[in-house]
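> I'd like to go over a predicted model; first the sequence, then the structure.
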Amino acid sequence: MTEPLSPAVTICRDLIRCPSVTPNEGGALTVLEKLLSANGFTVSRVFFREEGTPDVENLFATIGSGSPHLVFAGHTDVVPAGDEEAWSAPPFSGEIVDGTLYGRGAVDMKGGIASFAAAALEFVRNRGADFGGTISFLITGDEEGPAINGTVKLLDWAQKAGHRFDAAIVGEPTNPQSLGDAIKIGRRGSLSGQLTVTGIQGHVAYPHLAKNPISLLLRLTSALDTLQLDAGNERFEPSNLEIVTIDVGNPAFNVIPRKAEARFNIRFNDEWTLESLKAKIVETLDAAADGAPYELAFRPDASQSFLTRDERLIDALSVSIEAKTGRRPALSTGGGTSDARFIKNYCPVVEFGLVGQTMHQVDERVDIRDLDALAAIYGDFLERYFPQG
C-alpha cells in the first residue's frame, strides 16, 4: 500500500505539473489561489504590463492582521526544460521515483513555495486567523524573465494597497550541499556595461587607409580584466569583474572591421556604491584609452549590494534550522542576485530554501524528505516569529 503524500510534496507536485515557463502562468498561480483561498487567505491576482515586455500575472495573498507582518516571496515561473528527451521523467509530470520528485522548478523554486504554504496552512489551522500578526505570500511569474512586471511592481502595488511589511523570507534554493547549510542575509550588487570602439573599415593590405578598433578595445578590456577592485571583507567576498563577450562580427580574413564591442559584468560588495564603482570604471578606461575615443554604456538594470541586520528575523530562522536539522547555518552573501534586491527596499529580507544543486539542470529534482524538512523549519520559524500571547 502506497503511503499518502505529505502536504508539502503534494503541493510541489501540483505546481510542477503546471508548465509555467516564463512568462506563462501555466496554471501554477491558480493552484496556489485555490489552496490559499480555501484556507482563509484573501487572494489577489494582479497583471502588470509594460511596452516591449511580456504581460505577467502575479499573486498576493494575506491572512491575519496587524504587526508583525511577515511576507514570503517567491516565483512560480521556471526556465525552459531544454531537451525533454534527456530527462529521466517528463519535466512537467511531477513523477516521484525512489523518494525523489522530478520536474522543472522542483528546487527553483516551487519546492520552497510548497513547503512554506504547507507550513503556513498548518500554522493557521493550529492558531486560527488571529495569531498575532499577518502572513502574506508575494508570488511573481517574472523572476526568471526580465523581472520588470513582477516583484518590483507587485511590491509597489501592495504598498499602495496599505500593506507594510516587517520582514521577508525569499524561498530561493540557498543551500549548497545539505538543507540547513546557509541563510542568505545579503547579496552583492550587479553592474553590467558595454564598451564600443569605432574605427575605419578597410583592406588588411592597406592598414594606413583604415583604423582597427580591436587594438584599442583589447587595451580597454585588458585594463578591466586586471583591475583589482577590493579584497572583500568580513561580510562579503571580493568584488569581481568578468568580460563576458567580445564581438566584432567579421567573418572575413582580409577586412579590418569598423566596430568592436565588449560586454562585462561586475558583482560588487558593500565597499562600493553604484556611483563610486561607475566612476572607478570610467577612470580605469580613460587611463587605458589615453585620449582615444570609446563609448561606454552601463545597463539600467544594475542593483546595489545589501546586508540584512534584523537579528529577530535571522536568529529565529537560524534557531529553527538548527532545531530541525542539527546544523547551525552559515550567514552567506555569496551567489548571484534574486528578487531580494527589490524587497530590501521595503523591509529586512533573508533567503532560505532547498538545496540548489540541480536548479536549471536536466533532471531538476528534490528529495521529498527535504520538502517535509523545509516545511518543518518554516513551521518552527512561524511559531517563534509569532509567539503565543
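Received, thanks.
> drop to CA atoms for contacts and neighbour counts, all remaining ones
Noted.
> wait, what's in contact with the most centrally placed residue in the chain?
What sits nearest the mean C-alpha location of the chain, by Cα atoms, centre = their mean, is residue 338, with 2.4 Å. By Cα atoms under 8 Å, 6 or more residues apart in numbering, residue 338 lies in contact with residue 143.
> three-state assignment of it?
Here residue 338 is recorded as coil under DSSP: H, G, I helix; E, B strand; the rest coil.
> state the distance from it to residue 276.
Separation of residue 338 from residue 276 (Cα to Cα, to the nearest Å) stands at 23 Å.
> residue 160 too?
For residue 160, the distance to residue 276 equals 32 Å [Cα to Cα].
> then residue 188?
Here residue 188 is placed at a distance of 15 Å from residue 276 (Cα to Cα).
> which one of these two is surrounded by more residues?
Shown here are residue 188 and residue 276; by other Cα atoms under 10 Å, residue 188 has more neighbours (25 against 10).
> just give me the neighbour total for the spatially closest residue to residue 248 that is not a sequence neighbour.
Closest residue to residue 248 apart from its sequence neighbours, by Cα to Cα, 6 or more residues apart in numbering: residue 260 at 4.7 Å. Here the number of neighbours of residue 260 (other Cα under 10 Å) works out to 22.
> next one for the comparison:
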Amino acid sequence: MSIDPVDLAAKLISVPSVTPASGAVFDVLDDALRSIGFTVHRFTMGEAPDGPTENMVAIRERGPGPHVGFAGHLDVVPAGEGWTGSAFEARIEDGRLIGRGANDMKSAIAAAAAAAAELDQQGGTLSFLITGDEEGYATYGTPRIIDWLNERAIRPDMILIGEPTSETRLGDTVKIGRRGSVNFWLTVTGTQGHVAYPHKADNPVPRLARIVAALSALHLDDGSAAFPPSNLEFTAVGTPTNASNLIPGEATAQFNIRFNNLQRGDDLIALVTRTARDIDPGCEVRSRISGEAFLTPAGKLYDLVTGAIEAECGISPELSTGGGTSDGRFLIQLCPVVDFGLPNATMHKVGESAGIEDIRALARIYRRVFAGGLEA
C-alpha cells in the first residue's frame, strides 16, 4: 500500500495538537503505519502542567539486520493570531501546504511514512519514535520513549530526526549536533516603600541591574571546532508594579544560555549562581536544563544522509550544529543521530507552510536513507 505524503500531512495538520499532544492526531498516524505493516505501541504519561503526553513507538521487523529509527513529534506550538482561515484546516495554495505543523514537523513525519510504504524492506527493523511533547519541556516525551525501549532491550543502530533543518532550499543543511540549553529565573528581594522615603525601603532594582551587567559580561568560551561560542541572552526583566511612586519589593530577570560541547549545564548553573550571589547573597536563582550539547561523530549515518541529498537534490549539504535544540539531545544516548528535514523559514510563524514538491522530495530522500541503513 502506498501513502501520499502530502495527503497524510494535510490530515495530520487538520487535527489540532498544541503541546502536549495526545489522542486524535496519533490516531491518524497509527492508521497509516498499521496499513503498511507496523506494530504500533502507544502510551500516555504525566499530568498538567507538563502532561499528559502521548508517545508512539511503531516497529516493522523483517528479520535479522540493522535497526533504523525515525524520530519526530506531532505536537505543535499555538497558532497565534493573523491566519487567513483556520491554522488547523490544511489547504494548498501556490504549490504550498499551509497550516500549523506543515513545516515543524508533520510533513516530515508524513514523508517518512510514505518512504516506509515504498521501501522494499528485505530485512532489519524500521521504527518510528513519535512524541507529543517536543515543543514543551519534554518531561513525559522522548525521555519516556527511551525508557520504553531500554526496558525491552530495543536499541536502534541509527536515528534520523525529521526536524526542519534546511535553510534556503531543501538539502542545504544537515544538523549533526545541537547546542545545549539552560533557562534561568532570577529574583532579587528588597523592601517595598514610597519613593519619597527611600531610607525606609530597600530597592532591589539596582542590585538586579548589577547582576544583569555582571552576567552579560561573562566570557563563556570562544567556541569549538564544531560549535559557535556559548551565549547568554536575557529575555525578560521586571518588577511586580508599574507605579511611579513605589519602590518594588522584588525585581526579576529571565535568561537563557545556549552552550557548546565545551560546557556542561550544571557547571553553567554553578557559575551563574556564584556570579549573582557575589553581588546579592540573598538572591534566588532557579534553573532548568533543557538538554546538553551533543555531536554525532562522522560515520555511516552522515554518509547515508549526505548521499541521499546529493542524489535527489544535486547539492552537498552543510553539516551544522547551529539553531535550537531537538530531541536528539536525548536520543544520542541510544545511537548516532542526525536531524534533517524541510526548509525552516516558516516554522512557528503565522502562515506556516511547506512546499509540495519539497515534501515529495523529502520522502524520496528518507527512502534512500532507510534503505541504506537497513543494509547489513
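In hand now; what should we look at? Just so it is clear, the model here is predicted, and its values are computed rather than measured.
> what do we get in structure 2 for the residue nearest to residue 248 of structure 1?
Matched by TM-score structural alignment, residue 260 of structure 1 corresponds to residue 251 in structure 2.
> wait, its match touches residue 185, no?
No: shown here, residue 251 of structure 2 and residue 185 do not form a contact pair, counting by Cα atoms under 8 Å, at 10.9 Å.
> before we move on, back to that, how far apart are the helix or strand hosting the residue nearest to residue 248 of structure 1 and its match in structure 2?
Per DSSP states H and E: residue 260 of structure 1 is located in strand 259-268. By mean Cα distance after the TM-score superposition for structure 1, the fitted strand 259-268 of structure 1 averages 0.9 Å away from its aligned residues in structure 2.
> what is that strand packed up against?
Packing partners of strand 259-268 of structure 1 (3 or more Cα pairs under 8 Å, 6 or more residues apart in numbering; DSSP states H and E): strand 189-198, helix 213-225, strand 240-247.
> so which residues make contact with the helix or strand that the first one is followed by?
Read in the C-terminal direction, the helix or strand following strand 189-198 of structure 1 is strand 202-203, with elements assigned using DSSP H and E. Contacts made with strand 202-203 of structure 1 from outside it, assessed by Cα under 8 Å, 6+ apart, are listed as 209, 210, 211, 254, 255, 256, 257, 258.
> if we can go back for a sec, winner for burial among the helices and strands packed on strand 259-268 of structure 1?
strand 189-198 (a mean of 20; mean count of other Cα atoms under 10 Å).
> so where is it in structure 2?
Using TM-score structural alignment, strand 189-198 of structure 1 pairs with 180-189 in structure 2.
> that stretch vs structure 1, average offset?
Here the mean offset of stretch 180-189 of structure 2 against structure 1 after fitting is 1.4 Å, by mean Cα distance after the TM-score superposition for structure 1.
> any idea how far that stretch is from the chain center?
Relative to its chain's centre, stretch 180-189 of structure 2 lies at 20 Å (Cα atoms, centre = their mean, to the nearest Å).
> where do the strands sit along the stretch 51-200 of structure 1?
56-64, 69-75, 96-97, 100-102, 134-140, 167-170, 182-184, 186-187, 189-198 (DSSP state E, counting those that start in this stretch).
> point out the most buried one among those strands.
Across these, averaging neighbours per residue (mean count of other Cα under 10 Å) puts strand 186-187 on top, at a mean of 28.
> other residues contacting that one?
Residues contacting strand 186-187 of structure 1 (Cα under 8 Å, 6+ apart): 269, 305-308, 332-337, 341, 350.
> can you tell me which of those is nearest residue 131 of structure 1?
Ranked by distance to residue 131 of structure 1 (Cα to Cα), the contacts of strand 186-187 of structure 1 are led by residue 350 at 22.4 Å.
> what's the spacing between the closest one and residue 205 of structure 1?
Residue 350 of structure 1 sits 60 Å away from residue 205 of structure 1, taking Cα to Cα as the criterion.
> more neighbours: the two, which one.
residue 350 (28 against 11).
> about what we covered before: now the contacts of strand 202-203 of structure 1: which count as buried?
If you count burial by 16 or more other Cα atoms under 10 Å, the buried members of the contacts of strand 202-203 of structure 1 come out as 210, 211, 255, 256, 257, 258.
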